[in-house]
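S.K.: I'd like to go over a predicted model; first the sequence, then the structure.
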Amino acid sequence: MKKTTQFLMMAVAFLFTTVIMAQSTVTGTLIDAELNAPLPGANIVEKGTTNGTTSDFDGKFSLKTENRSGQIVVSYVGYAPVTLSFNGNSNVGSIKLVSDNSLDEIVIVGSGVIDLAEGRKTPIAVSTIKAIQIQEKTGTSDLPEILKSTPSVQSVQKGGFGEGQLFLRGFDQTNTAFLLNGQPINGVEDGKMYWSNWSGVLDVAKAVQVQRGLGSSKLAISSVGGTVNIVTKTIDKKEGGFVQQMIGNDNYTKTTASYSTGLMESGWAFTALLGHWQGEGYADHTDGQGQTYFLSLGYKPNENNIFNFMVTGAPQWHAASGYNTLKTYLEKGRRYNFAYTGVNSPNNISGGFYPTGRNVYHKPVANLSWDLTINDKSSLSTVLYASLGRGGFGSTMSSSGVPTYVRGSNNNHNWYGLVANYNNQLTENLSLNAGADVRLYNGIHFRGVNEFLSISSLNSSSDYNGGSYVITKTYGGLNPWGLLFNPNNDHAQRIHGYYDYEEKINYTGVFGQLEYTKDQFSAFFQGSASTQSHFRTEYGEAQNKGQAEDSDKINNTGFNAKAGAAYNINDNNIVFVNAGYYSRQPYHSDLFINDRSSNQLNPFVEGNQKITGFEAGYKLLGDKVSANINLYHTTWDNKIDYSSRDTDSDGLADEFTKTSPLKQVHMGAELEIFTRPVDKLNINGFLSIGNWEYRGNITSRTTDDTGAVIAEGDISYIDGVKVGEAAQFTAGISADYEFLPRLKLGANWNQYDNLYGAADFGSAEFKTENNRGSIKLPSYDTVDAGLSYKMLLGKNDQNSLQFRVNVNNVFGEVYIENSRDNIHVDSGDVAWKGVNVKNGVWFGYGRTWNVSMRYNF
């Protein structure tokens, strides 16, 4: 009996030991290959078993296997799976996952000039929208709508296709820098952004990163509110493509197709994408139509060199949406749009109603990139780019109530540039980044005839070269392709008496960054300096009679400096601080009194604008919960407003009024939370609390053209007045759940409050110390929802068919998204939700929807 007991005990011990010996632990970190960022929530399964785990918010995982050796399979929705072998306890290191959606396995070319936050150890306030999210949520909307569920971002749609605006930390688009693969794309003359010119950018976007505040960009750019980096596809590693069809509300339809050869054995790769869209628009008579094209030719001769040539464009036209008073919308509905002439044009390319105004533009962008790996410590990235913009705004002109012709206000340009960046890992702890930014810009602005309606020629109302003339030709008409290849370069066929001028703006900048990292500590310093020249040629002044007149050449310099530090308390907790100062040159539009009629300089431009920013942040990286907290304080100072008046109608200003000093202070706090409470369920949220105000009172001084003071001391009491047009409180919750394999339902709720109208400081409202400040608009909230399903097809499930349904503003919330006026409610006035109905406003869209089907091969 004793021997039997001993035998059984030895057998149990042997079996137990065998089980223990058969097990092992595999650890590693999952990384997004394109953005070099941790990938939380990925699935890691021991092959041939149901044993698995998921990566935490730092991308890390630990899996206790059932077998001593074997394979693990790493998978994540939207990424290609990876299979790895293990033998015993092992750390497989960093595993890079690449996308397997429409933007298959992209190599980021020109990565050295694309300032993504992940390229630096010291953190910033940042949110990144990946390709799979862009693909799912993009419908009929432009980029600002895709970003509305990120902290301190507000999107204002304003009616027509491509007319939306983005506000970041309360600053408009002229104070937010937009970059396309590292190339600045804000308007050179005034910093503005027109999303109608970039309507196809989401079709080719790999990722969009919103860097709030100081950001990580090293260029001397207008990033007061922040920087938005748009990264497009370039070279695809694998052969494949997709075909997609989308339909939406108001007869919207969009067809897109893409194909890539993949990176061939010869080292060459080619990718092409073509698309067409058209629709009637949500607001009345705001139909539009456009195309998207994207061509990329890459060459990788060896591991040290990657070349890529890319050209992309989005030619489009869309009817404009005018603003209305609140009273008009309440009477006629929020879709009402008066911008319609009441007639059809015989040559109208839409074949329907003719609007009072139509935007027509074609802005192809081409760039040539070269990534050179010099050695294991240094590299050089260079991007040459060019943009040829052609188009403008067509306004219908009438005589005795009969439309006669379409007058085109053309804004053409030729823009060339270079961005180069050299990176060197100087020591184990210190890295250097340095480069140059060159921009050469020629703007061409004039009015001409885009289309004849009831007449066949136009007698000019002013002289040209000493005599009257007749306009008989149209150039490009209302077709964006025609405008590109047939612009009006004949001054004798332009409408003088309005404007006809060109400007040349040349910019040269240098930048650099040092970053030090050791153990848990990191710190950086960035600096840039730039010089900018402005030169203007006037053709259209009546007194010139068509002869060119050149302005004086204006040169100005600017710089910025940023520094920051971070400390990793442990693997899950990071704190950081950043500070920066910008000395920003005035825009070209600030330098001239009236850039549409003369070369007359603005006498009130005194030095650069001054922007000071401070930020602090905390990052929590946990297994189930991750969070970012950011605090910021931004001061925008030395902003000058001015006006001019021509008192004797000679085409030159005689009186100038300067308003100064104008100072804005924006401060606030932001919170982002990401959770994965159970497998296949994501619940995220954000909260932004801002306090954006004007500081100090402003005074006005009026002088004549000799500088003699006509009036002085007119005070506007604006201290403490709220900055309007964007909500100072935003919050949101989003969730998505894969309740069946590849069948996912998601929704997001957004709340907006503390939204104010635009303040007109010249109005009587601000001439008294007891003014009531900016009007407050009603708070509102919206709910969006989406459902997607992916069906696997073909051998080894390598092809797929995807279905997606999106419904925006599910409950049809009626809300004012913006007000251009600041009219308070007085006794006897009519109000709606506390807003005087005399205010000119924009209503947000009601319920909209889109459905898409996409075949990936």
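M.R.: Now that the structure is in, tell me what you want to look at.
S.K.: going forward, measure contacts and count neighbours with C-alpha atoms only.
M.R.: Will do.
S.K.: what's the spacing between residue 234 and residue 108?
M.R.: Relative to residue 108, residue 234 is positioned 7 Å away (Cα to Cα, to the nearest Å).
S.K.: Can you pick out the residue with more neighbours from the two?
M.R.: Neighbour count, other Cα atoms under 10 Å: between residue 234 and residue 108, residue 234 has more, with 30 against 21.
S.K.: contacting residues around the closest residue to that one other than its chain neighbours?
M.R.: Leaving aside its sequence neighbours, residue 234 sits nearest to residue 296 (Cα to Cα, 6 or more residues apart in numbering; 5.9 Å). Contact analysis of residue 296 by Cα atoms under 8 Å, 6 or more residues apart in numbering lists 234-235, 270-272, 308-311.
S.K.: Residue 310 contacts residue 367, correct?
M.R.: Yes: with contact defined as Cα atoms under 8 Å, residue 310 reaches residue 367; the gap is 5.4 Å.
S.K.: ok, and here's another one to check against it:
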Amino acid sequence: MKKTLLTLTFVSVLSLCVMAQQSISGRVLDASTQQPVAGANVSLLHSPQATVSDADGKFILSGLKAKDYVLQISFVGYETSRKTFTISDKDLDLSVSLQAGQQLNEAVIVSATRANSKSAVAYTNLSEKDIKAQNLGQDLPYLANFTPSVVVTSDAGAGVGYTGIRIRGNDIARTNITLNGIPVNEAESHVAYFVDLPDLASSVDNIQIQRGLGTSTNGAGAFGSSMNIQTTTLQRDAYAEANNTYGSFNTWKHTARFGTGLLNNRWAFDARLSKVTSDGYMDRANSDLKSFYTSGAYYGNKSLLKFVVMSGKETTYQAWNGVPESRVKGDKAAMQAYIDRNGLSAEDADNLLNSGRTYNSFTYKNQTDNYQQDYYQLHYSKELSPVWNLNLSAHYTKGGGYYEELKPNQSFSKYGLDNVTIGDSTITSTDLIRRRWLQTDYYGLTYSSAYQHGAWNFVLGGGAYGYKGHHFGEVVWAKYASNSSMEHRYYENRARKHDINTYFKTYFAANSNVDLFLDLQHRNVYYSFLGYNRDLESVQQSVSYNFFNPKVGFTYRLNPNNSVYAFGGIGNKEPNRDDLINSTPTSRPKAENLQNIEAGYRFADKKLSFSANYFLMNYKNQLVLTGKINDVGEYTRTNIAKSYRTGIEAEAAWNITDQLRWSVNVTLSQNRVIDFNEYVDNYDSGEQQQTVHSKADIAFSPRLLGGSVLSYSPLKNLTLNWQSKYVGKQYLDNTQNEARKMDAYWVNDLRINYIVKTSLLNEIAVTGLVSNIFDVKYVSNGYTYSYIYDDVRTDENFYFPQAGINFMLGVNVKF
């Protein structure tokens, strides 16, 4: 039924057709030289209609009804121009002169790694307005929840604390994250932890999400998606804001922001201080998050120098073990069986039986994750000439922290300790509390230079990065101390990584309708780590990789309202830390390879915008968990020869009336592993049982995804938003087994935004959000493992339940 409704919804949007009436055309010129400005962004405010000027500076927008419009034209290095005009019964032809900007805009910092209408890739932009309307303290992935092909999840169940995002089924480790063009993904695990930057959204100006390989970027290559984030840009007027949010599960967000505006036409300073706390939906899954952001910038006539410092500190109670399937379903007999086969203590069994779907297996009061990251960025941009600019950035990220856990019945030998002898008894194990530490230093330089001449646009960029990681574990308490000392260090290893990438992009306007795109990247990776050699000795060793990642595409404008595009590219990605340290040179996995094809259609006029994108992501040597134990006794990811994702993404926005707008997106996809070998431990024989699966669905890859936002503005400053998200069935592993899956779910939210302007205060913005308004009981993430004992196979499934109906209310006062 849900699939039928989504399909009917989608078809109804496709069937809409708005007849063009009048058009506006014109030419964009440099005010001083009267030369054409190619590539200028031309749009109508409060309308989806937009285009870019061609090599002769010409543009056209059609399908306009008789009314007043505001035309906005912008281009890097120029002041944005806005012209108000009226369409009557005739077409208009305008000449627009752009004045060279007095201050260089921060857009130049991220422009080299951003996609545009000429890039022939699938992307979505989130503006500052979009972000502010949703920002109530939830983690950054939740701001992208209603964009195409996205699934978000939360360990604590309500979006505060550890969260995750998948785009086209690709997890965060395969998504390239940059912050002002600086890489964010952790160099060894490839994961970006947004919990380490609490309330980052309050200092974000815009976000671009690219799906597929996308354009070349900095850091670990995008291997399915990328998220390009830009923080606060120039606010010309001084401001101060106080934001407070309260919500379910005793969730609080307190944020204070201020900025000086542009001082002496040269200087600007911005700052933010935030604190977010929540008890979490899951038992004991509380979060205590603190962060700040500061920036200072000098805006010269043709240059920009900006220094950014931000920091986040998080303490979260662990909820990453999930909930056993029997507890989620409330099956008492199955829960008792789980207790018996896993040997739970009386205390743990009581916790399981009496907790409900919010069960958390951890009960030790300080079972917490504690981490802090400090970011330092220095950006310099220079306009060398009207057609040539240069960007240089230096960065340093300092990270440090640990997670603490109670571990019962641990062997002394595992911690390098002696057995304890008391009288005639020898004790070989003990209960203990341990901390596992990670301290990191990540530093580097990025650069880009863009040159435009006539129909050609060239970009040369890249970066060089260094990383040092110090991993160690400490025993901070033990029931039997043995021969340990205070904070006994039971393991320690150090890693170093170097990453150098260079990319060259060119856009060529073959004529007024055709744009060609070429993107070539070379990436060199060197990684030194403590791992096993062929003799199973733990020694320092290293690996290196050289990747060539080419991409090519074209865009063809059929007319001002319709365009088509096609894209083809190749990407490569190195194994992560766990893949390497838990293997030998014999069993070491290969790098992954992705061949990506995209093709799409875009339409936009005053009332309706629509796009459809076909994608094929063909993997070679994709790394997945198979259950196989390698030559060092570890369950590591294994290369599988062939797998693929293919499907269609479609999105549309319809301005039904001036007060009513509907945005909808749908993804239909097929995600398959061609041949998958599953390995299950057989405790009866001491071996592993192998099962071959052919053309099974890739784990965590729903075939159907849908999102919808219906917005109604009955009053000028009041907007009511009905938000819907549908996520199809997902499997927990690559066997497509119905016993190991997550059911589909459809969740609806109601969001209200109301803005009041007064003579005393600049603005009071009230945001209310009721999430999961129909109280759907659903899970958004999970994992599984299996074993055979007494000739019986057991599948242990664990899930992460999400909160039922809950609310948040935020008030932002701007002075």
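M.R.: Thanks, I have the structure now. Values in this document were obtained by computation on a predicted structure and should not be read as measured data.
S.K.: Residue 333 of structure 2 falls within a helix, correct?
M.R.: Yes: under DSSP: H, G, I helix; E, B strand; the rest coil, residue 333 of structure 2 falls within a helix.
S.K.: Count residues in the vicinity of it, would you?
M.R.: 10.
S.K.: And for the one 5 residues further on?
M.R.: Other residues within reach of residue 338 of structure 2, judged by other Cα under 10 Å, total 19.
S.K.: Residue 281 of structure 1 too?
M.R.: 22.
S.K.: same question, residue 365 of structure 2
M.R.: If we define neighbours as other Cα under 10 Å, then residue 365 of structure 2 has 10 of them.
S.K.: thinking again about what came up before, distance check, the residue nearest to residue 234 of structure 1 against residue 236 of structure 1.
M.R.: 10 Å.
S.K.: Give me the common contacts of these two.
M.R.: Common contact partners of residue 296 of structure 1 and residue 236 (Cα under 8 Å, 6+ apart): 270-271.
S.K.: corresponding residue for residue 747 of structure 2 in structure 1?
M.R.: Aligned by TM-score structural alignment, residue 747 of structure 2 pairs with residue 782 of structure 1.
S.K.: what's the spacing between that match and residue 150 of structure 1?
M.R.: The spacing between residue 782 of structure 1 and residue 150 of structure 1, counted by Cα to Cα, is 14 Å.
S.K.: got it, and residue 413 of structure 1?
M.R.: 33 Å.
S.K.: Isn't residue 380 of structure 1 up against residue 419?
M.R.: No: Residue 380 of structure 1 is not in contact with residue 419 according to Cα under 8 Å; the separation is 10.8 Å.
S.K.: Looking at those two, which has the bigger crowd around it?
M.R.: The neighbour count for residue 380 of structure 1 versus residue 419, taken as other Cα under 10 Å, is higher for residue 419 (25 against 22).
S.K.: Same question for the spatially most central residue of structure 1, what's its three-state structure.
M.R.: In structure 1, the C-alpha nearest the mean C-alpha coordinate belongs to residue 228, at 5.0 Å (Cα atoms, centre = their mean). Of the three states, residue 228 of structure 1 takes strand under three-state DSSP.
S.K.: what residues are up against it?
M.R.: Taking Cα under 8 Å, 6+ apart, we find residue 228 of structure 1 in contact with 176-179, 208-211.
S.K.: Pick out the most distant pair among the residues you listed.
M.R.: 176 and 208 (14.2 Å; Cα to Cα).
S.K.: and the counterpart of residue 780 of structure 2 in structure 1, how many residues sit next to it?
M.R.: Alignment note (TM-score structural alignment): residue 780 of structure 2 maps to residue 817 of structure 1. Residues lying near residue 817 of structure 1 (other Cα under 10 Å) number 26.
S.K.: For residue 817 of structure 1, pull up the helix or strand it's in.
M.R.: Here residue 817 of structure 1 is covered by strand 816-819, with elements defined by DSSP states H and E.
S.K.: secondary structure element for the match of residue 747 of structure 2?
M.R.: Residue 782 of structure 1 is located in strand 780-793, with elements delineated by DSSP H and E.
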